[in-house]
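no FASTA, just this:
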């Protein structure tokens, strides 16, 4: 299997359900165990910090990207394999995406939604063909999936939009899809 770099979009907060942090920890551990590099927002708080600490603890490669204005707020995690500081959020998102082969979206807030919709829009426009996965821990993304279906039903997107994102229920299902995406060595 080839080694993948997986861009993980997720919350800078832990969220209300402990299952979110548990899934982040499980994902970081699983990515490292599969020899996949974590690409993420370089913070050491919330779900973001949990996924990185778990990947590091399991010996995985970590590639973090953070804009200067979030260094203090998100507690920039300087002990990563690669630590990149950008001037703007736009640069952060570009560097993260350009250094990844696939995207996984864990529970998160407005920032995670912004990142998700940007890569989904780019996929819709044919600017990339990287797989995008919603990690639907405890049904977190079901309202988003319903919204995407509503957008299609109301004629604001082609049905193909739904095919550009895959919803997976848990970390083992996500890892199976990522292993499929990586293909043979």
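Sure thing, it's come through. Because the structure is a prediction, the values reported are computed rather than measured.

Only C-alpha atoms from now on, for both contacts and neighbour counts.
Noted.

what number of residues lie near the closest residue to residue 89 other than its chain neighbours?
Leaving aside its chain neighbours, residue 89 sits nearest to residue 67 (6.0 Å; criterion: CA to CA, 6 or more residues apart in numbering). Counted with other CA atoms under 10 Å, residues neighbouring residue 67 total 20.

Please report the distance of residue 67 from residue 49.
Distance, residue 67 to residue 49, by CA to CA, to the nearest Å: 16 Å.

What of residue 120?
24 Å.

Looking at those two, which is more packed in?
Between residue 120 and residue 49, residue 49 has the larger neighbour count (other CA under 10 Å), namely 28 against 23.

Isn't the more buried one up against residue 43?
Yes. Assessed by CA atoms under 8 Å, residue 49 is found in contact with residue 43 at 5.7 Å.

any common contacting residues for these two?
Counting by CA atoms under 8 Å, 6 or more residues apart in numbering, the shared contacts of residue 49 and residue 43 are residue 12.

Output the contacting helices and strands for the host helix or strand of residue 146.
Here residue 146 sits within helix 142-153, counting by DSSP states H and E. Using 3 or more CA pairs under 8 Å, 6 or more residues apart in numbering; DSSP states H and E, the elements in contact with helix 142-153 are helix 160-163.

want to compare, so here's the second one:
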């Protein structure tokens, strides 16, 4: 089973569109026979995507540091919940067991995970697909920042190819289907 790691927020945000879309994305992932890897929380968008996968009878692997288990409330209903020691261990485990990465709306933690996984791809530490879901224009500023980094000569134009950008869930599922058909994610 291919595992999709979703980076997203432990909060729901002010627009209910995000939570609804997170749940729907989870249902789409689960119904395609894909597994979910995520930050292990029950709250916010994290919890919504996990609940969506579970509602579609999919497998969910949550990874949460002990100190966050009380804050983000570890999701005890997932298939596998790993309670680990540190954020570094969390990210390393998420990266190791995932076949592709989806960036969904979130806060600083999501931004941190996004920058690290794109940087690792740029450095050649992995060749796994990264898909930014720019739902409702949420990541517009980040995408503009990436273009500015290229224009200022701190990143090569080719490095923008280290990630894909889609605007909605249909685009995400089309991209995942396309990637699973290609050499990127062959078993």
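Now that the structure is in, tell me what you want to look at. In this text, all values refer to a predicted model and were calculated from it rather than measured experimentally.

So what does the residue nearest to residue 89 of the first structure match up with in the second structure?
Alignment note: residue 67 of the first structure maps to residue 65 in the second structure; criterion TM-score structural alignment.

can you give me the strands for the first structure?
Using DSSP state E, the strands assigned to the first structure run over residues 5-9, 37-40, 62-67, 82-86, 102-105, 132-135, 166-168.

which other residues reach the third one?
The contact list for strand 62-67 of the first structure, computed with CA under 8 Å, 6+ apart, reads 37-43, 52, 55-56, 76-77, 80-89, 91-92, 95-96.

Just the buried subset of these, written out for PyMOL, thanks.
To isolate the buried members of these in PyMOL, using 16 or more other CA atoms under 10 Å:
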select buried, resi 37+38+39+40+41+42+43+52+55+56+76+77+80+83+84+85+86+89+92+95+96
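
Grab the most central residue of the second structure for me.
The C-alpha lying nearest the average C-alpha coordinate of the second structure belongs to residue 6 (CA atoms, centre = their mean; 2.1 Å).

so what's that residue up against?
If a contact means CA under 8 Å, 6+ apart, then residue 6 of the second structure has 36-38, 101-104 as its contacts.

any idea how far residue 186 of the second structure is from it?
Look at residue 6 of the second structure and residue 186 of the second structure: by CA to CA, they are 20 Å apart.

between the strands of the first structure, which one is nearest to residue 114 of the first structure?
Evaluated over those, closeness to residue 114 of the first structure peaks at strand 5-9, with 9.6 Å, by CA to CA.

That closest one corresponds to what range in the second structure?
Mapped onto the second structure using TM-score structural alignment, strand 5-9 of the first structure covers residues 3-7.

Mean per-residue distance, that stretch versus the first structure.
Following the fit onto the first structure, the mean deviation recorded for stretch 3-7 of the second structure is 0.3 Å by mean CA distance after the TM-score superposition for the first structure.

just stretch 169-178 of the second structure next, same as before
Relative to the first structure, stretch 169-178 of the second structure is 1.0 Å off (mean CA distance after the TM-score superposition for the first structure).

So for that stretch, what gets flagged as buried?
By neighbour count with 16+ other CA under 10 Å, stretch 169-178 of the second structure contains the buried residues 169, 172-173, 175-176.

now swap in stretch 24-34 of the second structure and tell me
24-31, 33-34.
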